[in-house]
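[1] kindly generate the corresponding structure for this input.
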Amino acid sequence: MAAGPEMRASDGDRDKVASVLREHYAQGRLTTEEFDERLEQLYTSKTYGELAVLTSDLPDVDLRLLPEVPSRAPERARAGAGKEAGNKKLSEAWAVWAMASGVNWMIWLIIGLTGDDFPYPWPLWVMGPWGVVLLVSTIAGGQGREKNR
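    Predicted structure coming up:
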């Protein structure tokens, strides 16, 4: 049965088209920007028709002459485990920050209640810079994971 343009493509099909695009990029037919753009489109493509559009303006490449692309299943498993470990570390860092901030605020409250007047809110100087660093790490980590997809 011949594959029509509306038929769904597999990861293996996308890997073969990626090999073709890499070959054309290596031969100078695609600029870096074009290559990156087509790779982005490639990994969001679902059908053979969408894959064909990516190479329609390029000469045919005999896929049998290209080396076999290894399976990406182990790579995906490692990437997923790395993301989970990164998320866990960030969650742990936020938990430590919250605990330390809470302890500092409790000390400040005890000092304020037992003294004549409430002191300057010095826990802000403990939790502020630390929180900003964690926030930037969280945002940067999320953007890094999106780029890796």
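
[2] from here on, contacts and neighbour counts on C-alpha atoms
    Noted.

[3] residue furthest from the geometric center of this protein?
    Here the chain reaches farthest from its C-alpha mean at residue 116, the gap being 52.4 Å by Cα atoms, centre = their mean.

[4] what's the following helix or strand after the longest helix anywhere in the chain?
    Longest helix of the chain, by residue count under DSSP state H: helix 73-114. Later in the chain than helix 73-114, the nearest helix or strand by DSSP states H and E is helix 123-148.

[5] to compare with the earlier structure, here is another sequence to fold:
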Amino acid sequence: MMAAGPEMRASDGDRDKVASVLREHYAQGRLTVEEFDERLEQLYTSKTYGELATLTSDLPDVDLGRLPEASNRTPERREDRDVRQVQKRGLTAMWATWATASGINWAVWLILGVTGGFDFPYPWPLWVMGPWGAVLLVTTFFAGLGDKRNR
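    Reported below is the predicted structural model:
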């Protein structure tokens, strides 16, 4: 069997191996999303080992003869993690606002009840916190489902 020279044609399996290496370098932060996407475009139009080698020539520890088998698992992009973190912070802030507003409403209700001679009025804070809490609950539930679907 001959050694693979730079002018020899690459197979789909070879391209998949290089794609997994590029994904790994992207996941480790060596490539920006733009560089990663650009290299993937070039990767799938590459025909020879030489063209594949140029895609990884500026990255450490890349030996086309000893690449790991291509993985079916796509590493999580940093942008995806960042978006999820922002969504999580947003949901936390919404729940904190709901809890604060509910607490204030219940405090007002309690003060009205105590100053009214313990003749507590109708529990109107339920109408403030109930629908708002239900909307937040549904939002939180569907944000969690979307998170699991994207993994």
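
[6] which residue is nearest the middle of the second structure?
    Centroid check for the second structure by Cα atoms, centre = their mean gives residue 80 as the closest residue, at 2.6 Å.

[7] and that one, what's its match in the first structure?
    Mapped onto the first structure by TM-score structural alignment, residue 80 of the second structure lines up with residue 79.

[8] ditto for residue 139 of the second structure
    Counting by TM-score structural alignment, residue 139 of the second structure corresponds to residue 137 in the first structure.

[9] could you report the neighbour count for that match?
    With neighbours defined by other Cα atoms under 10 Å, the count for residue 137 of the first structure comes to 13.

[10] and it, how far from residue 93 of the first structure?
    Noted for residue 137 of the first structure: a distance of 10 Å to residue 93 of the first structure, by Cα to Cα, to the nearest Å.

[11] so where does residue 68 of the first structure fall, helix or strand?
    Applying DSSP H and E, one finds residue 68 of the first structure in no helix or strand.

[12] what about it, how many neighbours?
    Neighbours of residue 68 of the first structure under the rule other Cα under 10 Å: 11.

[13] with residue 115 of the second structure instead?
    Count around residue 115 of the second structure with other Cα under 10 Å applied: 10.

[14] same question for the one 10 residues further on.
    By the criterion of other Cα under 10 Å, residue 125 of the second structure has 17 neighbours.

[15] which one in the first structure is aligned with it?
    Here residue 125 of the second structure is matched to residue 123 in the first structure, going by TM-score structural alignment.

[16] just give the nearest non-adjacent residue to its match, would you?
    residue 104 (5.6 Å; Cα to Cα, 6 or more residues apart in numbering).
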